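K.L.:
Build me a structure from this.
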Amino acid sequence: MTTICGLPESAVTEYMKPVRQQDSNSSEIATSFSRAVWGTLTEAGDRVAGLLVSAVGAHDSIDLLIHRRTAHEIARIVQSRIEIQQEFPELVEDIAEGLQRWIPRLSSRDALNTVVHAGHLGAFLLTPEDEDWPRGLDDLAAHAPLGLWARGKRDVVSKFSRSLGVVGARASTGYGEHVTMETVSTIAQQDIAIVSGAAYGIDGMAHRSALAVGGTTMAFLAGGVDRFYPSGHDALLGRIMESGLVLAESPCGYSPTKWRFLLRNRLIAASTQATVVMEAGWRSGSLNTANHAATLNRPLGVVPGPVTSASSAGCHRLLREYDAICVTTAAEMCELLPEHTPLADQLDDVE
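P.N.:
Sure thing, here's the model as predicted:
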């Protein structure tokens, strides 16, 4: 009997079809299901898992775990497949620590259950093998997501190629929300997708502003796509799904945690062509997203605020300490994007 990750191929194929509509052969099914299995074994951004999958492939790397290959054996295989700067003993140690994390969670049947649940929700699985995979995520290298779960319009995935990350403080002020509403509503009308994190404050205003003008918006969640968070944005996330996408690196059933929020931020920065911080306090989580954007050499725009406002202290910090660009209009924000189309003068000003 042919198996995929230790399960009958027929069973895996039956339940993967609803979440992998593009797959048409057993090899594609095996690869995508193996990535779903990896999603249940690792926390987001697991460097060692990313390294192993890039060297061996998603399906073959799961087989190595199922057959209980040693850390030394796996390290030898990795070393023979890709160039790696890491010394061999250190690589063996990292893989050994990885095995301690992964093996206790290894259950292809549990992974299949998450797939079944996702299928019932109408969710689908995106993988790096897909033509419309957001290629910017590949810049995260070994820290790139092994797959993404999504709910909404599949054809919207291609719009990551022309997208802007918009983030800011949860405890936003009227000033920050006004600037966000005026600029995002203009930008979204230029067929530029708005990507954010669905949090209260600036994130929520960015999504709502894009929706108000019939634009495209996408939200990355810190938990599974079945765990809308914050709960007060259930209706907003439902609206986003109707014309855009809600995405998550974690499988269905996974709850949002502080650590997952921080890891989620790298996806907003990497998947988009540029990031704008609308308003942020000195310790705002938006600075974490900005840091990822800067590390990835993505253009980083920052909206200044009153020097007396603690809610803009983080923005001013970015202007001082990072290679950030001061932006005050929709036109200036669009200039951050490669091959941008200048906006008409009358659309430039924030009123």
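
K.L.:
CA atoms for contacts and neighbours, from now on please.
P.N.:
Will do.

K.L.:
What segments of this structure are helices?
P.N.:
Along the chain, counting by DSSP state H, helices occupy 9-16, 26-41, 47-56, 58-66, 71-81, 88-102, 108-121, 174-188, 202-212, 234-243, 258-271, 286-295, 313-321, 330-334.

K.L.:
Tell me which of those helices lies nearest to Val225.
P.N.:
Among those, helix 108-121 comes nearest to Val225, with 8.4 Å by C-alpha to C-alpha.

K.L.:
so how far is that closest one from its chain's centroid?
P.N.:
20 Å (C-alpha atoms, centre = their mean, to the nearest Å).

K.L.:
I'd like the structure of this one too, to check against the first:
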Amino acid sequence: MSAAHLRSVPPVGEPVSEAERLARVVLSCGVEPGDGTTSSLVAQLGAERALERSLSGAEGEPGEMLAARLAEVDPARQLDQAERCGIRFLVPGDPEWPPGLDQLDGAITDEGFGGTPPGLWVKGPMPLTELATSVAVVGSRAASAYGVEMTRAVCAHLALAGVPVVSGGALGIDFEAHDASLSADGVTAAVLACGVDRVYPANNRRLLHHLASEFAVVSEQPPGSAPTRPRFLARNRLIAAITSGTVVVEAALRSGALNTAGWAESLHRHVMCVPGPVTSYTSQGVNNFLREGRGTVVTHGAEVLELVGATGEHLVDPPRGERRARDDLTPTEAKVVEWVPVSEPALVESIARLSGLHLRTTEGALRRLRSKRFVELSDEGWRLAPDV
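P.N.:
This is a model prediction of the structure:
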């Protein structure tokens, strides 16, 4: 992050000037989300001077249309209307501002897409400071039964561990992520590609209303804004930046969830992928992502916690197969029992020769194995006990 950028953003807790806040309202309302040029100007000049520069587009110049849109915005009126609807506007320097968003200025694409938003519109009582340790869980809108099961299991585990879940409020995996967190009495927030006063998709009306009344819905789009495809892509970078890591559960080859994972990579966040059946269309993208050596395989919420937690926290024991009785044998006993025949008994001399051990060592191991019911001794010699 440049020194100029550091100078343009007030430290957290230091009051943001009214002029700065109003300038950011204008930029938020007049500039399309993900406009890296505007973001770079704000980082270098501050919001007030960046707005002045953007308003100076003369007739016939490339910035003419943008200047016209910005000139139409009444920031004080926008803030007043938002406040009446229970919507607040956050800017860098506010105590609630998610600090991870500031890193977006270092991840603007070569095409000039990305950057830190001028501000965030938030509806809901939950302060965004609660998302400091959050995890994003995203995936296909056309979720399969497998995807639903894995999403709900992971999110319930995160909720029980006190880790907030962030998603996009969409159908499919997003809905299951929010709903599973709520069912486990967890904390969850939705980042939208439209205004926080709008319900999209309509099928998630009850969920989004609940989040807006009890938790938080977030957008860089001003109230009243409609969702568009570029706005969904811009929204994805916010999900990646606000959270400490992104979990992808089901994603086709052309999936917005993989776009979110790409932003998380650019921001050096943890990218975690739940692999899916190789025959599943909705898992082709996430499986290919892993095949390219990107992301980390996760199959359980505990593995997500291990990755995003502090060093030494939430350590997961390596998975092992079912424990067997032979696992408790000493190395000598385990070596000897391998050479005890199943049917025809063998003398101790034969077993010692085959195992490469001394006769007395073999004899002692066999007697211990008999006490543990692994072998039997008859007049003809030693043999394995039944069912061993």
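
K.L.:
Give me the TM-score for this pair.
P.N.:
Scored against TM-score structural alignment, normalised by the length of the first structure, the superposed chains reach a TM-score of 0.79; 296 aligned residues with a C-alpha RMSD of 2.3 Å.

K.L.:
pretty sure Ala290 of the first structure contacts Ala269?
P.N.:
Yes: with contact defined as C-alpha atoms under 8 Å, Ala290 of the first structure reaches Ala269; the gap is 7.3 Å.

K.L.:
Of those two, which one has the most company?
P.N.:
For Ala290 of the first structure and Ala269, the more surrounded residue by other C-alpha atoms under 10 Å is Ala269, and the numbers stand at 34 against 31.

K.L.:
What does that one correspond to in the second structure?
P.N.:
Using TM-score structural alignment as the criterion, the counterpart of Ala269 of the first structure in the second structure is Ala240.

K.L.:
OK, contacts around Ser271 of the first structure?
P.N.:
Ser271 of the first structure is in contact with 134-137, 160, counting by C-alpha atoms under 8 Å, 6 or more residues apart in numbering.

K.L.:
so how far is Glu339 of the first structure from it?
P.N.:
As judged by C-alpha to C-alpha, to the nearest Å, Ser271 of the first structure and Glu339 of the first structure stand 17 Å apart.

K.L.:
Tell me the counterpart of Pro134 of the first structure in the second structure.
P.N.:
Following TM-score structural alignment, the counterpart assigned to Pro134 of the first structure within the second structure is Pro98.

K.L.:
and if you look at Ser250 of the first structure?
P.N.:
That one, Ser250 of the first structure, aligns with Gln221 by TM-score structural alignment.

K.L.:
burial count for the nearest residue to its match once chain neighbours are set aside?
P.N.:
Spatial nearest neighbour of Gln221 of the second structure, chain neighbours left out: Gly195 (5.3 Å); criterion: C-alpha to C-alpha, 6 or more residues apart in numbering. Neighbour count for Gly195 of the second structure, taken as other C-alpha under 10 Å: 23.

K.L.:
repeat for the one 4 residues further on
P.N.:
Other residues within reach of Val199 of the second structure, judged by other C-alpha under 10 Å, total 18.

K.L.:
try the one 3 residues further on
P.N.:
By other C-alpha under 10 Å, 12 other residues sit near Ala202 of the second structure.

K.L.:
For the residue most central in space within the first structure, which non-adjacent residue is closest in space?
P.N.:
Per C-alpha atoms, centre = their mean, the C-alpha nearest to the average position across the first structure is that of Leu267, at 3.2 Å. Nearest non-adjacent residue to Leu267 of the first structure, counting by C-alpha to C-alpha, 6+ apart: Leu137, 6.8 Å away.

K.L.:
and what of Asn236 of the second structure?
P.N.:
Asn236 of the second structure sits nearest to Thr260 (C-alpha to C-alpha, 6+ apart), 4.9 Å away.

K.L.:
and if you look at Ala159 of the second structure?
P.N.:
Ala159 of the second structure's closest residue in space is Gly186 (C-alpha to C-alpha, 6+ apart), at 4.3 Å.

K.L.:
Hmm, that neighbour is touching His157, no?
P.N.:
No: applying C-alpha under 8 Å as the test, Gly186 of the second structure and His157 come out as separate, 9.5 Å apart.

K.L.:
Show the end-to-end separation of stretch 108-123 of the second structure, please.
P.N.:
27 Å.

K.L.:
likewise stretch 51-69 of the second structure?
P.N.:
12 Å.

K.L.:
Spit out the contact partners of the equivalent of Ala313 of the first structure over in the second structure.
P.N.:
Under the alignment (TM-score structural alignment), Ala313 of the first structure pairs with Gln284 of the second structure. Contacts for Gln284 of the second structure (C-alpha under 8 Å, 6+ apart) come out as 250-253, 276, 278.

K.L.:
Let's see that with 6 Å instead.
P.N.:
Taking C-alpha atoms under 6 Å, 6 or more residues apart in numbering, we find Gln284 of the second structure in contact with 252-253.

K.L.:
Map Ser209 of the first structure onto the second structure.
P.N.:
That one, Ser209 of the first structure, aligns with Ala180 by TM-score structural alignment.

K.L.:
For that match, which residues are in contact?
P.N.:
152, 155-156.

K.L.:
Now do the same contact list for the closest residue to Met126 of the second structure other than its chain neighbours.
P.N.:
The shortest distance from Met126 of the second structure to any non-neighbouring residue, by C-alpha to C-alpha, 6+ apart, is to Phe215 (4.8 Å). Each residue near Phe215 of the second structure by C-alpha under 6 Å, 6+ apart is listed here: 124-126.

K.L.:
Neighbour count and distance to Gly162 of the second structure for the residues you listed - can I get that in JSON lines?
P.N.:
Listed next are the contacts of Phe215 of the second structure as JSON lines, based on neighbours: other C-alpha atoms under 10 Å; distance: C-alpha to C-alpha, whole Å:
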{"residue": "Gly124", "neighbour count": "21", "distance to Gly162 of the second structure": "19"}
{"residue": "Pro125", "neighbour count": "16", "distance to Gly162 of the second structure": "18"}
{"residue": "Met126", "neighbour count": "20", "distance to Gly162 of the second structure": "15"}
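
K.L.:
Pick the one among those residues closest to Ala334 of the second structure.
P.N.:
Of all the contacts of Phe215 of the second structure, Ala334 of the second structure sits closest to Met126, with 59.1 Å by C-alpha to C-alpha.

K.L.:
what's in contact with stretch 140-159 of the first structure?
P.N.:
Contacts for stretch 140-159 of the first structure (C-alpha under 6 Å, 6+ apart): 45, 47, 50-51, 123-127, 132, 137-138, 241, 244-249.

K.L.:
Which entries within those residues meet the buried criterion?
P.N.:
With neighbours counted by 16 or more other C-alpha atoms under 10 Å, the contacts of stretch 140-159 of the first structure contain buried members at 45, 47, 50-51, 123-127, 132, 137, 241, 244-249.

K.L.:
Many thanks, we can stop here.
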